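Engineer: What would the 3D arrangement of this be:
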Amino acid sequence: MTSVLVLRDGLPGLHPLIQDLGGAGFTVLAEVDDRSKLVQAAVQHAPDLVVGEAARPDEALFKATQTLAEVLPRPVLLFTPDADAAHIERATGAGVHAWVVNGYGAQRLLPLARLAQARFEREQALLEQLRDVSQRFEERKLVERAKGILMRARALTDDGAFELLRNASMHTNQRLGQVSQQIIHSAHFADAVNRAGQLRMLSQRLVKLHLLRLADVQPRQQQALLDDSVQRVDANLAWLGKNTSAPSFGEPLGLLNGSWAPLKTALTGKPSPDRVALVADLADRLLQDAERLTTRLQSAGSVASLQVLNVAGRQRMLSQRFAQLTLLDLLGVDVGAADRAATLTAVQGDFERALAYLNGLPLSTPDIRAALDQAATGWQQMLAATPQDRRPAGRDRLARLETVANASEALLAQFESLSTHYERSMQMLMG
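Structural biologist: Next up, the predicted model:
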């Protein structure tokens, strides 16, 4: 039996509507005499049909039926003496399915109700078709974006990328659009984590390059690397500001920009011994702020494999921090000398534990394995330059300075490559 909510709007007692509805086989759930309470009553009673009478339909009534169509779509049958064409047109667009002018009659209730219901069902079917078309169109856009990511990351053709998506869809029992959205989401956060991780590394690399400039080791080369590092910090901060959510990441990004500005200023001009402590302190502030942002991005990404990318990216920072501390020892600069040995040991331990972790992961390809092997060799070269029992001097010191300069850049390049391999791996892209 069809249940009905009755709206009496300005026509009290004119027709025995409720009795006639009962006689026609409808169940009247409630009667509403205030149009502003129509939606509330519909939500409360959940009728199959809304039947109303309106003496003077106006915008307030149309807004009520429109809200009903948005909140709880139901067929609406409205009896009224109003034959205004503009009102009829407005009613049609506001969720009224049968607008009956001066046509009330008990014998007509059933066929008019069926008319309203049929129009409602047809309207809902068309809306469902439209939603389906819209969904397919949006999914197609997602698929194209995901294919572009796979083509760049995996060096695939358009057909190859689509085949990979289709296989992933079948294996995970998800729609193509869902798989594509997952890849887009993972790639976005992987890029963000990688860039924030680069800021950690650059904070320590800048100090290293500042010290090498101070020692006059390969001055032109080190100055070029320093200039490049400054540009990379600026570019990564700009990208993160543009491509991350301000409500979620605005605060750590603001701190990063605040840390970077004074460090950038301190790095200008000719290096001097009395500026080393300031540069090192400002770089450590930048490191801490970059670490905070990287951790937050990894957590927000909700992709377990982001941890692997974060660990690999952090190795870049540890390699540069170890190099920086080694240079301070070689140059005899008394910045944090009291705990430098302990710090150096701690950094070495962190690096070697992370390297063992990465070597033990099942997430591996021939490229990743080769990069890890090269990184292990580069790390041993770095350790060989570290002072042991005494501080070297003369040619020995110069040779060690050059070894640190070259080995740290080679190690950095290896972990940059490794981070890229992890970022582009299917396990990463599939979350």
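
Engineer: Every contact and neighbour count from this point should use C-alpha atoms.
Structural biologist: Will do.

Engineer: now the strands for the protein?
Structural biologist: Listed in chain order, the strands found in the chain under DSSP state E are 3-9, 27-32, 49-54, 76-80, 98-101.

Engineer: Can you show me the helices along the stretch 101-250 of the chain?
Structural biologist: Under the criterion DSSP state H, counting those that start in this stretch, the stretch 101-250 of the chain carries helices at the ranges 109-154, 158-172, 176-214, 219-243, 246-266.

Engineer: so which of those helices gets nearest Val308?
Structural biologist: helix 176-214 (10.2 Å; Cα to Cα).

Engineer: buried ones in that closest one?
Structural biologist: Neighbour counts over helix 176-214 (16 or more other Cα atoms under 10 Å) mark 176-177, 179-214 as buried.

Engineer: Kindly report the same for stretch 287-299.
Structural biologist: Buried residues in stretch 287-299, counted by 16+ other Cα under 10 Å: Leu287, Gln288, Asp289, Ala290, Glu291, Arg292, Leu293, Thr294, Thr295, Leu297, Gln298.

Engineer: How about stretch 136-155?
Structural biologist: Buried positions in stretch 136-155, judged by neighbour count with 16+ other Cα under 10 Å: Glu139, Leu142, Val143, Glu144, Arg145, Ala146, Lys147, Gly148, Ile149, Leu150, Met151, Ala153.

Engineer: Tabulate those residues (CSV), appending distance to Ala125.
Structural biologist: Shown next, in CSV, are these (distance: Cα to Cα, whole Å):
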residue, distance to Ala125
Glu139, 21
Leu142, 25
Val143, 26
Glu144, 28
Arg145, 30
Ala146, 31
Lys147, 32
Gly148, 34
Ile149, 36
Leu150, 37
Met151, 38
Ala153, 41
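
Engineer: To check against the first, give me the structure of this:
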Amino acid sequence: MAARRGAAYIRPVSSKLRITVVDADPERAHMIVDGLCEAGDFEVTVLGDDTGLARKLADLAPDVVLIDLANPSRDTLEQLSVATGANSRPVAMFVDRSDPEMTRAAIQAGLSAYVVDGLKKERIKPVIDAAITRFHMLSQMRSELNAAKAALAERKMIERAKGLLIQARGISEDQAYALLRKTAMDQGKKVAEVAQALITAAELLK
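Structural biologist: The predicted structure follows:
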């Protein structure tokens, strides 16, 4: 396993899991790297501070981010969530102590794992596994929710377009939908796209 300090490291193409560790304490960072070495074959980069973290992580493109903090504030949680891209990769945070409010804040921030009572070497691999599993589960839920919202928006759009055709041409609902579908087929578009174009045109003609 290769470990590098600093965001200047340009990683070679590798199939290894890429892990970035954010820890200002060199001794703790060394312990984390040791724990990762014992747990498996990973490609690890250590960042000594979170200054410009979003840019550094964009350059490194890690698969997982591990953050070790003693006692983070709510603002710190939110800032780190944004900087690490918690919705686009698993992010695990280890803290020395916390409370129910901070735990809720961590969940709201989208962290895949929030481990209280500090970081212990033997806990690193299980936490990574749990963080990755939870991240993928939440990502699937978000995708399904977004797909459902998009489908509902399309249905509403089509219903509105049908209403415009019924009013303008004096045709039935079934005939209005058939016209939308035929137009979509003729133009190689989705019915929702034709419906949106019709609604936009109707708005312009008001």
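
Engineer: TM-score, when you put one on top of the other?
Structural biologist: Put the two chains on top of each other and the TM-score (TM-score structural alignment, normalised by the length of structure 2) is 0.81; 189 aligned residues with a Cα RMSD of 2.2 Å.

Engineer: before we move on, back to that, looking at the buried residues of stretch 136-155 of structure 1, point me to the pair that's furthest apart.
Structural biologist: With Cα to Cα as the measure, no two of the buried residues of stretch 136-155 of structure 1 lie farther apart than Glu139 and Ala153, at 20.7 Å.

Engineer: what's the distance between the residue lying closest to Asn87 of structure 2 once chain neighbours are set aside and Leu17 of structure 2?
Structural biologist: Nearest residue to Asn87 of structure 2, sequence neighbours excluded (Cα to Cα, 6 or more residues apart in numbering): Gly110, at 6.4 Å. According to Cα to Cα, to the nearest Å, Gly110 of structure 2 stands 21 Å off from Leu17 of structure 2.

Engineer: Equivalent analysis for Leu36 of structure 2, please.
Structural biologist: According to Cα to Cα, Leu36 of structure 2 and Leu17 of structure 2 sit 11 Å apart.

Engineer: got it, and Lys206 of structure 2?
Structural biologist: Counting by Cα to Cα - Lys206 of structure 2 and Leu17 of structure 2 are separated by 57 Å.

Engineer: same thing with Arg123 of structure 2?
Structural biologist: For Arg123 of structure 2, the distance to Leu17 of structure 2 equals 17 Å [Cα to Cα].

Engineer: for Ile171 of structure 2, same thing?
Structural biologist: For Ile171 of structure 2 relative to Leu17 of structure 2 (Cα to Cα), the value is 59 Å.

Engineer: go on, Cys37 of structure 2?
Structural biologist: Distance from Cys37 of structure 2 to Leu17 of structure 2, by Cα to Cα: 12 Å.

Engineer: Those two: which has the busier surroundings?
Structural biologist: Set Cys37 of structure 2 next to Leu17 and count neighbours by other Cα atoms under 10 Å: Cys37 wins out with 17 against 14.

Engineer: Against structure 1, what's the mean shift for stretch 141-159 of structure 2, could you check?
Structural biologist: After superposition onto structure 1, stretch 141-159 of structure 2 sits on average 0.9 Å from its aligned residues (mean Cα distance after the TM-score superposition for structure 1).

Engineer: What range does that stretch cover in structure 1?
Structural biologist: Aligned using TM-score structural alignment, stretch 141-159 of structure 2 spans residues 126-144 in structure 1.

Engineer: now what about that stretch, what contacts it?
Structural biologist: Leu176, Gly177, Gln178, Ser180, Gln181, Ile184 (Cα atoms under 8 Å, 6 or more residues apart in numbering).

Engineer: which one in structure 1 is aligned with the residue nearest to Asn87 of structure 2?
Structural biologist: Aligned partner of Gly110 of structure 2 by TM-score structural alignment: Gly95.

Engineer: Look up how far Gly163 of structure 2 lies from the residue of structure 2 most remote from its centre.
Structural biologist: The centre of structure 2 is farthest from one residue, Gly170, which by Cα atoms, centre = their mean lies 47.0 Å away. Using Cα to Cα, Gly170 of structure 2 is found at 10 Å from Gly163 of structure 2.
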